[in-house]
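S.K.: sharing a model prediction with you, sequence too.
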Amino acid sequence: MKLIKVKDGLLEVENFFLTSSFSDFAGSANVTRDMSTGKMKLISNNKIERNFTYTEFVVELEKENFNDVGIDDHCSLYFGNDKYAFGIREMKQGEQHKFWKILKEDNYVQAYASDDGINYTNIGGMNFIDAVLHQGFEKYSNEDFILDNYKVYASPYVTIQNFPENTVCELYDSNNNLLKTRTFNGDLECKIFLDSNIQGYFIFKDSTGNQIYKSDLLDLKYGDVYVFSKYELEVIYNGLVVTNTSPVVLKDLQESITIKNIDTKDYAGLKIEIQTASDDLIQLSLDGSAYSDSVSLDLLQGQSKDVFVKITKNVDNHNFSVRDFQLVIDE
């Protein structure tokens, strides 16, 4: 038995403003970026804007503060459509923050600011039932607006699945401080709100307080999904074990992964399927020729078998994320 990370919380693999074409966001603005440092600069006093159609999300970014903020100077992060907008704006020298975070869930928006990316202050929220169509940055200053990092996540929660109802889940940080306690519901699932991305671990207890399982120290990120699995399997891609680590990015639309039985018993008739929220067609094969929605395989103790993955991109899906799926394994 083990706790396995089955879905990474990132909705986009890379920093959109660092890797996308300038035509996707720059417009008439004067923008530069340096791939070696990961910095993007908005030099001119106007805005840059991208298409943004996620219904629920967490956007967390790191920027550089202005050295001096004049009477009319400002910088802002905004989301919205052709009628309405919401976001964060800084207009005073002493009210600048290096980290911004905005989340949208159940038609409610919440904004946060932080100086260290760990301890966030809630700076306001509002109902926003309209669809978000775009997201951008705007500034007015003699100084450049410098974006150091930009990530888009699926939700503010870490989700854990497959423990019995009423099982207690305790989240601890790397210093063994108890941060939060939650209970599994009737769907055998619990969600834990993350105040920031952290290193931490889980302890699971039954309804009488007896410890069932303690996880390893994990890098926990917004939107991650973990499953408590009865199978002792490793998933290997490009020679690296990806089980219990951050899922890797498939380099191409047709790849192979290896599944290895590291248990002390044989497995027969394992059914492997794909689960995805994207519109892409993702299919599996055992021979690299005949693809279907699922495959079945037997694995003896210590045995490894290759599974081929083919992704057919939907014509309307312009997201450069290739690996937005998870493997579902059952008997």
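M.R.: It's in. Residues are numbered from 1 along each chain as shown.
S.K.: use CA for all of it now, contacts and neighbours both
M.R.: Fine.
S.K.: list the contacts for the residue lying closest to residue 127 once chain neighbours are set aside?
M.R.: Among residues not flanking residue 127 along the chain, residue 108 sits closest, at 4.4 Å (CA to CA, 6 or more residues apart in numbering). Neighbouring residues of residue 108 by CA atoms under 8 Å, 6 or more residues apart in numbering: 125-129.
S.K.: among the residues you listed, which ones are in strands?
M.R.: 125-127 (DSSP state E).
S.K.: which one (most neighbours) among those?
M.R.: Neighbour tally across these (other CA atoms under 10 Å): the maximum, 16 neighbours, falls on residue 125.
S.K.: so what does the one helix or strand residue 191 maps to touch, helix or strand wise?
M.R.: Using DSSP states H and E, residue 191 falls within strand 189-193. Using 3 or more CA pairs under 8 Å, 6 or more residues apart in numbering; DSSP states H and E, the elements in contact with strand 189-193 are strand 157-161, strand 178-183.
S.K.: need those strands in TSV with distance to residue 64, can you?
M.R.: As requested, the helices and strands packed on strand 189-193 are exported to TSV (distance: least, CA to CA, whole Å):
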stretch	distance to residue 64
strand 157-161	27
strand 178-183	30
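S.K.: in the strand holding residue 191, what counts as buried?
M.R.: Judged by neighbour count using 16 or more other CA atoms under 10 Å, the buried positions of strand 189-193 are 189-192.
S.K.: then stretch 232-240?
M.R.: Result for stretch 232-240 [16+ other CA under 10 Å]: buried residues 232-237.
S.K.: do the same with stretch 62-71
M.R.: By 16+ other CA under 10 Å, the buried positions in stretch 62-71 come out as 62-66, 69.
S.K.: below is structure B, check it against A:
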Amino acid sequence: MKLIKVKDGLLEVENFFLTSSFSDFAGESSVTRDISTGKLKLISNNKIERKFKYDEFVMELEKENFNSIDEDDYSIIYLGNDHYTFGIKDKKQDEQHKFWKIIKQDNYIQAYISDDGINYTNIGGMNFTDIITKQGFEKYNKDEFILDNYKIYSNPYVTIQNFPENVVCELYDLNNNLLKSRTFDDDLECKVFLDGNIQGYFIFKDSNGNQIYRSDLLNLIYGDVYVFSQYELEIIYNGSVVTSTIPTTLKDLQESITIKNVDSIDYKELKLGIETISDDLIQLSLDGVTYLNTISLDLLQGQSKDVFIKITKNPNNYNFCVRDFQLVING
């Protein structure tokens, strides 16, 4: 038995403002960026703005505070469309915050601020049913607006699947403090709200309070999905084992991975398939020639087999982000 990570919560693998063309967001603004440090600087007193396509998300960023703020100075993150905007604004010297977070889920927006990126304060929310089409930053100050980090995740939860209904899931931090307790529903799933990305572990208990399983220490990230699997398998890509704490990114549209049985028993007729929310066609093959939506294989104890993955990009999908899919294994 094993708790394995099957989906990474990031909606964008890289920082959009570091990897996209300046024409995608800079407009007439004076902007510089340094890939080695991960910093983007808005120098001029105006804005940078990108097209935004996500209906639900967690946006978390780290910035640098201004040295001083005069009466009319400010910095702001905003989202919206041609009719409405909302966001977070710093406009007083002693009320600046290095970390901003915005969550949109079920047509509701919530905004948070933090000084350490761990402890967040909710500063308000609103119902927002309109489609969001843009997101940007704007500033007015003699200092540069410096963006240190920028991430977008699918939702504010860690989702765990495949435990029986009424099993209790407890989340603990590094210091063994109990943070959250949730119960699995009749879909064999529970969602644990994260106040921030943390290191922690889970303990699962039956209805009588008896421990069923304790996970390893995990890097818990917004939007991640874990599955409790009866199979002891290793997934190997580019010579490294893909683990629950180290996700991987396929480097090309046609790749191969290795699946190894590390259990003490043989597995017969394992069925492998793909789940994805993208419009791309992702198929599997055992010979690198014939690709199918699902394949079947046997794995003896200690045996390894190569599985080929081919991704056919949808013509309307211009982002080369070959990551957002799950490899599903069933008996």
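M.R.: Nice, thanks for sending it over. Only a predicted model underlies this, so the values are computations on that prediction, with no experimental measurement involved.
S.K.: separation between the residue nearest to residue 127 of the first structure and residue 39 of the first structure?
M.R.: Using CA to CA, to the nearest Å, we find residue 108 of the first structure at a distance of 30 Å from residue 39 of the first structure.
S.K.: what do you get for residue 106 of the first structure?
M.R.: 32 Å.
S.K.: cool, and residue 245 of the first structure?
M.R.: Distance of residue 245 of the first structure to residue 39 of the first structure, given as CA to CA: 27 Å.
S.K.: let's verify the alignment partner in the first structure of residue 249 of the second structure: helix, strand, or coil?
M.R.: Mapped onto the first structure by TM-score structural alignment, residue 249 of the second structure lines up with residue 249. Secondary structure, DSSP: H, G, I helix; E, B strand; the rest coil: residue 249 of the first structure is coil.
S.K.: now the helices for the stretch 101-250 of the second structure?
M.R.: Assigned by DSSP state H, counting those that start in this stretch, the stretch 101-250 of the second structure shows no helices.
S.K.: how about the strands in it?
M.R.: For the stretch 101-250 of the second structure, the strands defined by DSSP state E, counting those that start in this stretch cover 108-114, 121-127, 134-140, 145-153, 157-161, 168-173, 178-183, 189-193, 198-205, 211-214, 218-220, 225-229, 233-237, 240-242.
S.K.: and these: which comes nearest residue 21 of the second structure?
M.R.: Proximity to residue 21 of the second structure (CA to CA) singles out strand 134-140 among those, at 15.0 Å.
S.K.: what's the mean deviation for that closest one versus the first structure?
M.R.: Taken over the aligned residues, the distance from strand 134-140 of the second structure to the first structure averages 0.6 Å (mean CA distance after the TM-score superposition for the first structure).
S.K.: what is that strand packed up against?
M.R.: In terms of contacts (3+ CA pairs under 8 Å, 6+ apart), strand 134-140 of the second structure is packed against strand 47-51, strand 74-80.
S.K.: just want the angle from it to strand 47-51.
M.R.: 180 degrees (axes from the mean of the first three to the mean of the last three CA atoms, to 10 degrees).
S.K.: host element of residue 29 of the first structure?
M.R.: Assigned by DSSP H and E, residue 29 of the first structure falls outside every helix and strand.
S.K.: kindly report the same for the one 4 residues further on.
M.R.: Under the criterion DSSP H and E, the helix or strand holding residue 33 of the first structure is strand 31-34.
S.K.: contacts for the very next helix or strand once past that strand?
M.R.: Once the chain leaves strand 31-34 of the first structure, the next helix or strand it forms, by DSSP H and E, is strand 39-42. Identification of contacts with strand 39-42 of the first structure by CA under 8 Å, 6+ apart yields 17-18, 29-34, 48, 139, 144-149.
S.K.: and with 6 Å instead?
M.R.: With CA atoms under 6 Å, 6 or more residues apart in numbering as the test, strand 39-42 of the first structure has contacts from 31-33, 144-148.
S.K.: who wins on neighbours among those residues?
M.R.: Highest neighbour count within the contacts of strand 39-42 of the first structure: residue 145, with 25 neighbours (other CA under 10 Å).
S.K.: might you report the residue contacts of it?
M.R.: Residue 145 of the first structure makes contact with 41-42, according to CA under 6 Å, 6+ apart.
S.K.: mind redoing it with 8 Å?
M.R.: Residues in contact with residue 145 of the first structure (CA under 8 Å, 6+ apart) are 41-43, 63-66, 75, 139.
S.K.: out of these, which is nearest to residue 184 of the first structure?
M.R.: residue 63 (37.4 Å).
S.K.: shouldn't that closest one be in contact with residue 98?
M.R.: Yes. At 5.3 Å, residue 63 of the first structure counts as touching residue 98 under the criterion of CA atoms under 8 Å.
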